[in-house]
Structures are given as C-alpha cells and as structure tokens.
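Novice: Need a 3D model of the sequence below.
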Amino acid sequence: MTVRIGVIGTGNMGADHIRNLQRFVAGAAVTVVADYDRATAEAVAAASGARVASDGDALIADPEVDAVIIASHDSTHYAYALAAVAAGKPTLCEKPLAPTLAECEEIVAAEAAAGGNLLSLGFMRRFDPAHTELKAAIDAGVIGPVLRVTGASRNVVSYPGTTSESIITNSVIHELDSIPWLLGSPVSSVAWLAGRATSTVPAGLADPSLTLLRTADGVLTSVDMYVNAEYGYDLRTEVLGEKGALSLTDPALVAVDLGRNRSTGYPLDWRPRFADAYRLELGAWVASVAAGAPSPLASAADGLAASRVAVAVITSMHEGGRWVEVAR
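Specialist: I've put the predicted structure just below:
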C-alpha cells in the first residue's frame, strides 16, 4: 500500500520531511503540499511532483491525502490538528502540539473521542540511534540505578522574535519529552534559573538558562540551554548511575589533521545531527499508517505531558526560579 501524504508547511522542516519521504521511506508518496507562502509551496511542489493546495484545511480535506504532516508555524498546530482529527486522518504534528495548554487538552480530548491513534508528535529523539542505545543501557541497568542526568543543548543563533519563554516551548521541550522517556518516569517538579546573559541578545532575553527537572523516581536532571552559542549545534547528555556513567558521544564522522592540529566540525543546526532520527521516525510512522497499527511515535498525550511541564517551567521563570509542581 502506498500512503499518500500531504505536508502543511514547506519551510526548512517541511521540505526536509518531503525529501526524506521521497528518498528513504518506501510506500510513501507526497501528493499535496500547502504553505502560507504560495511561491515556496510551488517551488517545493515542482521539485517533488506534488500539487499545491490553497491552504492547510483544503489539504486535509483532499481525497488524495491519506495522512498529514503538520510542519507549519506553531500557531497553526491547534487548528490543523483538530481538523485532521475531524477528518479521521493519521497525522504527524511537529512539536509543540499546540501553543497553549488548554488547546493541547482540547486536541487530546478530541482525538480520544474520535477513537484515538490518529495523532503522533515529532519528538524525533526517540528514534535517534544514540538516544535509543542510551535508553537501552539505562533499562538494562548497566550503570545501576540512575542518580543524575546532566544535559547541554546549544544552537548557533536564535531566530528573530525569540523570547525566554519560546526557548522553553521550542528548544527545551525536546528534553521535557526525552528525559521522562529515557528514565521511564514523569517529570513531577521543575525550576528555572538564569544568570548573566550573552551580550549578543536583546535586553530581557535570558540566554543561557538552566532548567531543572525532578522526575517521580527522584532523579534530578539539569538542562543547560544556550541558543546563541555561535560555535555550532551541540548536544550533550550524561547519565550518572550508582556503578558508572553513560554519555552521548560526538557524532562527528570525520576528523581533520592539519597544521599539527586535529579538529572536528559542528553542524549549523540540529538537522544533520538528527538526520537518521528523522528518517527512522518517518519510516516507522508511514509503516504504522499503512498497516492501520498504533503509531510507535510519541502520542498526543505525550505532547500534552511535555506542554504541562513547559507551563511549569515558565511559571518558575516568572516567579523567581522557585520549584513548581507539574499539573496532572
């Protein structure tokens, strides 16, 4: 069976999904695309052999679309996710599920009322080979009970309009999903702290920042986020256990020996680092849609859980860094 896919949003993320589907995912065909920028949509459509829909709603309703990918701006996720659920079409929505917690809750309720198994969230770290190996080692007890997790995530430069809050909902949110997934325990309380900000950002933007997560199993995790690090995209994670430690290693494949020095490069953004994860995620999603089976990706409920943690982090941000319990 060929799954006919419509992609809403043809910017960097949507265009990457289309290329991955065409090159690496058997049984997938991108048939329709849509974007608020018609010229961008037409350029992507011409390169992929797809048609251009007038808008996302028309794409969802199109009879030549079996399944939907929502890769448009965060502000559009709520309306498109609800429309896809109403249409009964399996949908992969990039994070976040919706801009507000109330909207996330409405989407989860609508999906449940429709019978479930329609929405998947694009938390691609669950398919990253390094993260899956890390989780397998934790689950196998290789280092004994986990005591602490230390993470650091750095980007080259922030997008225009970035705020301290959007750093949580757009960047840290990956850790808000991956940490409870790795540990098999939900986040129960959080705290947010920031010190001196880099001079390269506008006044009022807290960057770098530190997010603390305490999971229900008692493990404390620190997430050091710096979105204007300049030197490259860099992700680090160490898991400390009673008997030893586990850590993600540098994924660079080539070392340069030149002028009595050895060096490796950093990617400009997250996409090269998680290229395998995106391909594996899309392949697993398409296979589940073709088989009519439950999606192995993060669910709408997982997206809601991450958003609840994000709300608690932002509350701590606005209330002097105090510990805040995560609502259930």
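Novice: switch to C-alpha atoms for all contacts and neighbour counts from now on
Specialist: Will do.
Novice: ok, now which ones touch the residue nearest to residue 317 when sequence neighbours are not counted?
Specialist: Distances taken as CA to CA, 6 or more residues apart in numbering put residue 192 closest to residue 317, at 5.5 Å, once the chain neighbours are dropped. With contacts taken as CA atoms under 8 Å, 6 or more residues apart in numbering, residue 192 has the following neighbours: 209, 210, 211, 212, 313, 314, 316, 317, 321, 322, 323.
Novice: now those in JSON lines, with distance to residue 152?
Specialist: Formatted as JSON lines, the contacts of residue 192 follow (distance: CA to CA, whole Å):
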{"residue": "209", "distance to residue 152": "10"}
{"residue": "210", "distance to residue 152": "9"}
{"residue": "211", "distance to residue 152": "10"}
{"residue": "212", "distance to residue 152": "12"}
{"residue": "313", "distance to residue 152": "17"}
{"residue": "314", "distance to residue 152": "19"}
{"residue": "316", "distance to residue 152": "20"}
{"residue": "317", "distance to residue 152": "19"}
{"residue": "321", "distance to residue 152": "19"}
{"residue": "322", "distance to residue 152": "21"}
{"residue": "323", "distance to residue 152": "20"}
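Novice: Please generate a structure for the following sequence too, so the two can be compared:
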Amino acid sequence: MPSQQGLGVAVIGTGKMGADHVRRLHEVISGARVVAVADIEAERAKTLAATIDGCTAYTDPVAAMAAGEVDAVLIASPGDAHEAALIEAIGRDLPVLCEKPMTPDTASSLRVLDAEQRLGHRRVQVGFMRRYDAEYVKLKGLLHSGELGAALMLHQRHRNLAMPPGFTDEMLITSSVSHEVDATRWLLDQEIAAVTVLKPTASSLAPAGMNDPQFVLLETSSGALADVEIFGHCGYGYQVQAEAVCERGVVRIGDEQGPRVSTEGRWGGRVPPDYVERFEDAYDREVQAWVDATRRGEVTGPSAWDGYAAAAVCEAGLASQRDGGRVEVELVERPEFYG
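Specialist: Coordinates of the predicted model:
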C-alpha cells in the first residue's frame, strides 16, 4: 500500500514521454512521487533521477520495479518493450499505467490479457489520454445522452508538424491512428469490424519513400463509419479534430482555441507544435485519475482489453496498408473478466 508520502511510482522509459510524465508526477500530480526511473540509456536516467530527491536510476526495469518503495509502475518505453514490463508488473501485482500501444501486436496483447486474468484482478490501464481531454469528454457525453440521435459517421483528422527521423508508414497506423481507433471505439461504444487504408499522392514534405498522408476508413460492428486523415508532415503544427454526424445534428471538436488576434490586415491564432502541449491537460487528468484510483485500490481507465482491441484493428490496418483493400478485424471473444 502507498506510504503516507504518497504512491511510489517507478517510471520505465525516460525519453520524451517518460521525462514528461516524471515532471508531471513530481510537479503537477498530488498523491504520488517518483521513486525510481529506468532506461537502457544510463546517463539519461541518472540525469533525470538527479532532479528528484529520493529517486534512483536503473538500466533494468525489473530492478526498478523491485525497489522497496515502488507501489505502481508507469511504462513509457518503446512499444516493443511493453510486454516484458507489463508481465513483470502483473507478476508483482503492481498497478501499471502503460502508454499506448499496450503491445505491438495481438499475440503479445493476448499474453498480457492471459497474465492479468490469471492474477485474478485488473492491474493494467492503457494510456489512451484522449478519453481524459475535456472536449472529447463533452463529445462522449453528448453522444451518450442520445440528444442528437444515433451517430452515423465520425470524421477525424490527425495532423503533425513533422514526424521524427525513422518514422515509417507502419507507425502512421500503430503510433498515430491507434489514438483514433480507441477514440472511435470509446465514443461510439462499438467494436471496429473492418479497416481500409487508402494512399493519396504523397506530400513533397514527406521523407522519400513514405506515403504521407493516408486515409483510413473504419467500419464498426453496428454499421457506423469512421474515417481518419493521418498527415504526418503537414508543416504547420499539431492538429486533432473530430466531427460526429448524427441523426439529428452534428458536433465538432478540436477547432483552434486561445487568443484570436487581428492585426496588420490579418487575423489568426497559434497551432501547438506537438501532442505534449496539445494534450497536456488530458495527460494531467489521466495520470491524476490513475493515481487516485490506484490509491483506492481500483483500476478505472482503459483496460488491457482496450489495448488488445486497438492492436487488432491496427494489425488489420497494416494488412490493408500493405496489400490494399478492406481487411476484417479478428477479435477473440471478449472475456467476462473485461465485461
């Protein structure tokens, strides 16, 4: 159980996202403290740990989880390292918040589901932070209320200023569109049944060999359609929008917020440069909710099933991206454990 000093958290991975979560836990979140960080880059972990009293740096995630004051784990390492860290945390009965993707594919996701079910209670929350964004929460509430009737279509746009070096076509689906996959499932309360990926003419701003932008069509189990424009190198900033077309109305979120300035014959505002800034409040709400629930002995956020379902949809998306055409999503029967 957490000490009177708060929930002791081990953060696995100290890159951009992990370092931001360390800052968040140390400076923003109440009821928690960072007691351990782990990264294969030892100096990066040591440098980050040195900014927090009582925090120890490790290169081995297992050693970090084994530290005496660790009550919970936040995983922000690359996706292909998530399975091992999750299985270790579940084996130690430690609550864990895992950044998406939970794991890179369905086979590894099913192994996580199996480990959690054998434990007998939920321990895993997956980091789909849009569920905590104020605009997405309002959209979810409006759709759930039935005021606008059934949702028939969901249009989504996901634009980045530019992608980091080494970013691939496949990562446009697994690292970017995975957010829209979860948002679609959550907003519409439906599983995704099929995926089609289309590739328009590539932007001249995209790296050689990358098909960017792409257009993804998602068909849900109840017949609604959701589309996603993923544009990794739009060149002007980070922009996420969603528009739900319902029987009795349309609702849209993600339009630019903040000051709108008119000066010198023009008007406009500012587009944030990346997801860390755009969803800062959502990340804060997500991690605070996770800490609060963990201190109560509960797991309340997106489950390991949600992580598996997203992986299955992305797997179908990769097949469509590679071979073309419509690809059906293959899901195992949902266990009552995740009912």
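Novice: tm score of chain vs chain?
Specialist: After superposition, the two chains reach a TM-score (TM-score structural alignment, normalised by the length of the first structure) of 0.96; 326 aligned residues with a CA RMSD of 1.2 Å.
Novice: just to revisit the earlier point, select only the buried ones of the contacts of residue 192 of the first structure in PyMOL?
Specialist: The command below creates a PyMOL selection of those among these that count as buried (16 or more other CA atoms under 10 Å):
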select buried, resi 209+210+211+212+313+314+316+317+321+323
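Novice: the strands in the stretch 101-250 of the first structure, which residues?
Specialist: With DSSP state E, counting those that start in this stretch as the criterion, the stretch 101-250 of the first structure has strands at 119-121, 146-154, 187-193, 209-215, 220-226, 234-241, 245-247.
Novice: Distance to residue 274 of the first structure added to the ones you listed, as TSV?
Specialist: As requested, these are exported to TSV (distance: least, CA to CA, whole Å):
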stretch	distance to residue 274 of the first structure
strand 119-121	16
strand 146-154	13
strand 187-193	24
strand 209-215	22
strand 220-226	18
strand 234-241	11
strand 245-247	17
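Novice: so which of these is the most packed in?
Specialist: Ranked by average neighbour count under the criterion mean count of other CA atoms under 10 Å, the strands of the stretch 101-250 of the first structure are headed by strand 119-121 at a mean of 26.
Novice: can you list the residues that contact it?
Specialist: The contact list for strand 119-121 of the first structure (CA under 8 Å, 6+ apart) reads 81, 85, 90-97, 111, 295, 297-300, 302-303.
Novice: swap in stretch 210-225 of the first structure?
Specialist: With CA under 8 Å, 6+ apart as the test, stretch 210-225 of the first structure has contacts from 146-154, 172, 175, 179-180, 185-194, 207-209, 313.
Novice: corresponding residues in the second structure for the helix of greatest length in the first structure?
Specialist: In the first structure, assigned by DSSP state H, the helix with the most residues is helix 300-318. Helix 300-318 of the first structure corresponds to residues 304-322 of the second structure when matched by TM-score structural alignment.
Novice: Can you give me the buried ones in that stretch?
Specialist: Burial within stretch 304-322 of the second structure, assessed by neighbour count using 16+ other CA under 10 Å, is assigned to 304-321.
Novice: same thing with stretch 59-68 of the second structure?
Specialist: Under the neighbour-count criterion of 16+ other CA under 10 Å, stretch 59-68 of the second structure has 59, 61, 64, 65, 67 buried.
Novice: nearest residue to the last one other than its sequence neighbours?
Specialist: Spatial nearest neighbour of residue 67 of the second structure, excluding adjacent residues (CA to CA, 6+ apart): residue 36 at 7.4 Å.
Novice: Now check the first structure for the residue matching the one you found.
Specialist: Pairing criterion TM-score structural alignment: the partner of residue 36 of the second structure within the first structure is identified as residue 32.
Novice: Its match: what's it in contact with?
Specialist: Each residue near residue 32 of the first structure by CA under 8 Å, 6+ apart is listed here: 5, 6, 7, 45, 50, 51, 52, 53, 59, 64, 65.
Novice: give the contact list for the fifth one.
Specialist: The one in question is residue 50 of the first structure. With contacts defined as CA under 8 Å, 6+ apart, the neighbours of residue 50 of the first structure are 30, 31, 32, 33.
Novice: Neighbour-wise, give me the winner out of those residues.
Specialist: residue 33 (32 neighbours; other CA atoms under 10 Å).
Novice: Let me know the secondary structure of that residue.
Specialist: strand (DSSP: H, G, I helix; E, B strand; the rest coil).
Novice: That one and residue 49 touch, don't they?
Specialist: No. Counting by CA atoms under 8 Å, residue 33 of the first structure sits too far from residue 49 to count as a contact (10.0 Å).
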